[in-house]
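Asks: my questions are about this predicted structure, shown below with the sequence.
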Amino acid sequence: MEYIYRNLENIPVDIEYPDDFENIVTDTLCKPIIYNRFKKVAHCPKFGETFDYVDTIRKGDWLPYRGENRTFMPHTCHPLLSGQTYVWMFYRDETIYFVVVYASWIYNGEEVADMRDVTQIYIEQIVCISQEEQFMYANQGTYRGGWTRYQDGSIHLIDKGYVYNLVNQEQLQDTFLKYMDIHVRCADYMIKEAAVCAKYPQVEFIKKAGLEEIIERKVVKLPSYIGPNWRAKSIPKFLGITHQDIEKLKSWGMFDVDNIATYKILASQGKVKKHHIGLVKREFQTSELYENRKKENFVRLATYFDKQKKRMKEDSNYINHSIKWMYSDYIKQLEKLGYPLNDYYRYPKNLKESHDRISEEYLAMKDKIRKEADKERQEKFEKEFLPRLEKMCWRDSRYLIRPLRNRTEFNKEGRNNHNCVASYYETATEGGTSIFVLRKIEAEEESFVTVEIDLQKGKLKQCYGKGNRLPEKEVKEWVEKWLVRMMKKLKYADKATMKGAA
């Protein structure tokens, strides 16, 4: 068995390898047995053995070999490859070194009888953790500069998936982190936690206080919403609360991360009682409390919600979420309408009635604003674009075609012809497109075909009947001829205008 070690050039640390490392790789790296069914010969790259066989073997068969089931693959299936990431540690000069390597084996189609059993070992990362500093070396490849140093914020196993962890608890207990009780189950977490523990020695008493979840959130970069002081040397200073607060939370059975965070936020707004925490947590997530801590009095708001639920005579998740949504919508509408956000308006006696009343007022305001905007839009349309479109009106013995002239007509056409032309009103009135309607003679008020044209290019963009169905061929041809005729008409009219101006 041959092992080739890569990335050793200019390596920044003199690595110590685990005992029997190569045998560990041999035992754990999954290598299929390669066989040649024509020559009835097979090779086991795990044990470096070539052997003859007489039985029928098929691709992907799991068959016993040397006391274990192994996968058999034909020599025509190449390239075949397998790889595995490994992590180990060694301790030297008061520094913990975690080494990350990738072992790779590849079969490229060589003759089965002549196969070389070569495993490439790529040294990829070296994490260095001491009490003074925590950093990582990572190999970027020969063409990208080789080894590069990263600070502690970048300590992690980059895109490694499953990692075979060779580190055990006893090894860590023989280092300066021996009292930190670091988890070794997940290699990535283990390395990050070791870095945090080395950087903040007070982690030891934080864990002993039963607050390990704060460390976990720090390691995986999740907020705790407590705002801990990581340089503090006592639990009260670390949490930013008094010793009496801690004893109070312990007596309430609420000495955990979420309850501490909730207590701190509520305490910044007033005196906190035990039932306040439960009341507030039933209504709000911790993240909501933290993000809005300067805007809301959560005890008062949660008490208000509770009273509104009792008024509705129901206490379910549906009602809970409904009240929160209703209140949020009510406050937003109050702000839009310019009401003062004093207690009278913030906490109405009957939330549902107040919300419905304010919603009607808000919708009326929006409708007024829309009508005013539509009036301005319509005036501009009638002045700048509609006169040109009116010149394109045409009728013969069969059909009449004319532009849509206002929002009412756009809405009516969309409703009667079952299409989305109503949504084109803003674009059409700004000159972005032009919408016409085709009617049958003696049925001018009945929707028949909706037409969209690009007036700048003189092209037909859409021509659809009811429900966006294609009209009959002769109808589309009529529209196309009309468009050609109208574009010529407009062209002549433009030339005449230019001559008159000259």
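Replies: Ah, there it is. This is a predicted model, so every value here is computed, not measured. Numbers count the residues shown, from 1 in each chain.
Asks: for the rest of this, base every contact and every neighbour count on C-alpha atoms.
Replies: OK.
Asks: the helix ranked longest in the chain: what's the following helix or strand?
Replies: Criterion DSSP state H: the longest helix present in the chain is helix 351-384. Once the chain leaves helix 351-384, the next helix or strand it forms, by DSSP states H and E, is helix 386-390.
Asks: before we go on, here's another structure to hold up against the first:
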Amino acid sequence: MLIKKELQNLPLSPAPDPTKKIPLTAGAKIHQLPRCGRILALDVYQQRKLLFRFFSDGKNCITWSEHPGKPGWTKKNLFQFDGIKYQAISIRPCSVKRITHILKANPSSLNVLHQTEECVGEFIERFHKQKKERARDAKCRLMEQHLDMFPAYPDDLDEFCENHVFHRSIVYLSKLEKGKRWGRCMHCGREFLLDRSVKPGSEGTCPKCSFPVRFRGERATKPIVEKAKICIPSRVDGQLLLRYTDVRRVISPDEREPEFDYSDFFLNIVVEKAGRQKAYAYWWRSYPYYWSGWSRLKNGSGCYSYTYVYTENLTEVFGEQYCHVDLQAGLRDLLRPIDFAGILRNLQNIPQAEYLFKLGLPGLAAGLSLKESGAASFSELTGVSKQYLPILRETQAGKGEINLLAESQKWVPFEVFRELCALNLDITGLTTMQSIMEYNSLGRVLRYLQGQKKIKKTYANLLGLYRDYLDMARNLGCNLKKKAILEPRDLKAQHDLLAEQLAAHKTEKENLLLPHAIENGLYEWAQEYASEDYCVVYPQTKNDFINEGRILHHCVGNASYYDRHVLGRSMVFFIRRASQPEKPFFTTEIDMDAGRIKQLYGFSDCSAPKEVRGFVEGFVRAAMRWRNAERMAG
């Protein structure tokens, strides 16, 4: 045991006198202390000035640093000076024996000048290694204890997921015979007769159990696989356990009922000790072909995945009332996954969360932040009128969808908002929709895009296509007040047409940059430069760059070379044979500020021979003289 108060009172150990070659010295003594026991005190000096003191009882170690800026206790290895592992330290042999006796070290170095640091360094390394191993073992034991606390899945979890997580089932249809066909519902398991109006691919409800279903032919052999996430709370020995699980439902025509698979991906344990809560978090990590297993996260970490909530035991876990609300009643019929941990946290800390939860808006209650805790009304909390409350409660709309309501300058009918929520757009899709609403109303956008089903794209991609079309139309000065332009009959064709026009317009502007730069004096300094074998050609248009890159198969046709050339700082010149000045031969890029060759390449980026490089270097020197003379004349 090392007690700092006792260690501080130990006298310093004497050390040999320093020399010019060995300025570091050390002395060691063994002390018998009442509470610490047998202690090794090793004092290290530099030119007779104490650097630090090292104390050890053979099991633990600690160091007192005399650093002038910040003296104090540390567990770092101060024997490694400037990254040198074994620094020469002058010490008496008797002191080395004391060190090896207490630290149970056996130095391999025959030089006594290096034995001190070798013994202590190995002990410190061994000490920290053993400490890490003990901490890792304790961490693993604690994790095993926590994982064993979680009970088995509830017996009715399959039934709960079928009724409250997956909101639609499948009805398999037989072949049509005499205008009728048999249907078999995978939700209730019953069979019934249907007329010819019911076709595979359509949607409806089961005539026996009234559950929403999608009709599918029995000849389809591929199973239907759907996935969701669910949080299963429980309480064991007074501790709150939150189990986050991936749910996989498989519906196959060969089976009589759906099959469910469960796999945990996140675990939270809230432990109460001495009136204080401590939250442990474990995350299932999976590395294909390498390793899979549970990993402990930082205490207080939470799961950020939105999940459904198993509500059949919420009263047992949280009681009849949790922060003045009935969790079981409020979360039983969730239409969308929510942040369950966010609800528990906000109900404790934000009064407005209780208000929204009781209004039937648990999703909004979970997403509240402390910045919104000062809101005094429904409109301040949501940004919309309370007239929208019935449809918000019915659809359990999220914050992004409500923001679209707030952005809308006109009243949005309930059926329009219901259609929007049915799309289940992610944050990217909602942001795109919000930007589109600068041009068109929400209802008209939904109706228009529904009419563009012939475009084989997802709804999110269709939104992006429409937004790009509107932005291009505005940049080209089109009259977006006309319906034919605002809502074109063929969105894809009009989008591609405007893209071509915009590209041509941009190219036309870019092509004028070099002629304008030449008129403004880009080549005022330039003169003809040629030898018997080679000559220099100055590009005059953007097409010159494109043709040069296309014929020589290199990248000078890229826009970046053209843009830098127009600025006159990193310029491109064409090197041609004197006998064939029209035929591309080599291309060079020259830094006109530094007066050096940046690049010099021929066909397929081949290197230039010595005579070509020598010719170009002569041109660079001449170009710099011409530029300087032009500036002096100006």
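Replies: Thanks, I have it. Note that the structure is predicted; figures quoted are calculated from it, not measured.
Asks: what TM-score do we get after superposing?
Replies: Taking TM-score structural alignment, normalised by the length of structure 1 as the basis, the two superposed chains have a TM-score of 0.52; 341 aligned residues with a C-alpha RMSD of 5.3 Å.
Asks: rewinding a little: of all the residues in the longest helix of structure 1, which ones are buried?
Replies: 351-352, 355, 358-359, 362, 374, 377-378, 381 (16 or more other C-alpha atoms under 10 Å).
Asks: how far does it sit from the chain's center?
Replies: How far helix 351-384 of structure 1 lies from its chain's middle: 36 Å, per C-alpha atoms, centre = their mean, to the nearest Å.
Asks: check stretch 544-558 of structure 2 too.
Replies: In terms of C-alpha atoms, centre = their mean, the centre of stretch 544-558 of structure 2 is found 39 Å from the chain centre.
Asks: in three-state terms, label residue 445 of structure 1 for me.
Replies: Counting by DSSP: H, G, I helix; E, B strand; the rest coil, the backbone at residue 445 of structure 1 sits in coil.
Asks: contacts only, for residue 385 of structure 2.
Replies: Counting by C-alpha atoms under 8 Å, 6 or more residues apart in numbering, residue 385 of structure 2 touches 378-379.
Asks: and it, how far is that from residue 358 of structure 2?
Replies: The gap separating residue 385 of structure 2 from residue 358 of structure 2 is 17 Å, by C-alpha to C-alpha, to the nearest Å.
Asks: and for residue 320 of structure 2?
Replies: 15 Å.
Asks: would you map the helices across the stretch 401-550 of structure 2?
Replies: 414-423, 427-436, 442-450, 459-475, 483-486, 491-519, 542-552 (DSSP state H, counting those that start in this stretch).
Asks: can you pull the contacts of residue 439 of structure 1?
Replies: 399-401, 445-449.
Asks: element containing the counterpart of it in structure 2?
Replies: Under the alignment (TM-score structural alignment), residue 439 of structure 1 pairs with residue 576 of structure 2. Using DSSP H and E, residue 576 of structure 2 sits within strand 570-577.
Asks: average gap between whichever helix or strand comes after that strand and structure 1?
Replies: Once the chain leaves strand 570-577 of structure 2, the next helix or strand it forms, by DSSP H and E, is strand 586-591. Average distance, strand 586-591 of structure 2 versus aligned residues of structure 1 after superposition (mean C-alpha distance after the TM-score superposition for structure 1): 2.2 Å.
Asks: in structure 1, which residue range corresponds to strand 586-591 of structure 2?
Replies: Matched against structure 1 by TM-score structural alignment, strand 586-591 of structure 2 falls on residues 449-454.
Asks: now what about the matching stretch, what contacts it?
Replies: Stretch 449-454 of structure 1 is contacted from outside by 413, 417, 433-439, 459-466, 471, using C-alpha under 8 Å, 6+ apart.
Asks: for it, which positions count as buried?
Replies: Using 16+ other C-alpha under 10 Å as the burial criterion, the residues of stretch 449-454 of structure 1 that qualify are 449-453.
Asks: okay then, goodbye and thanks.
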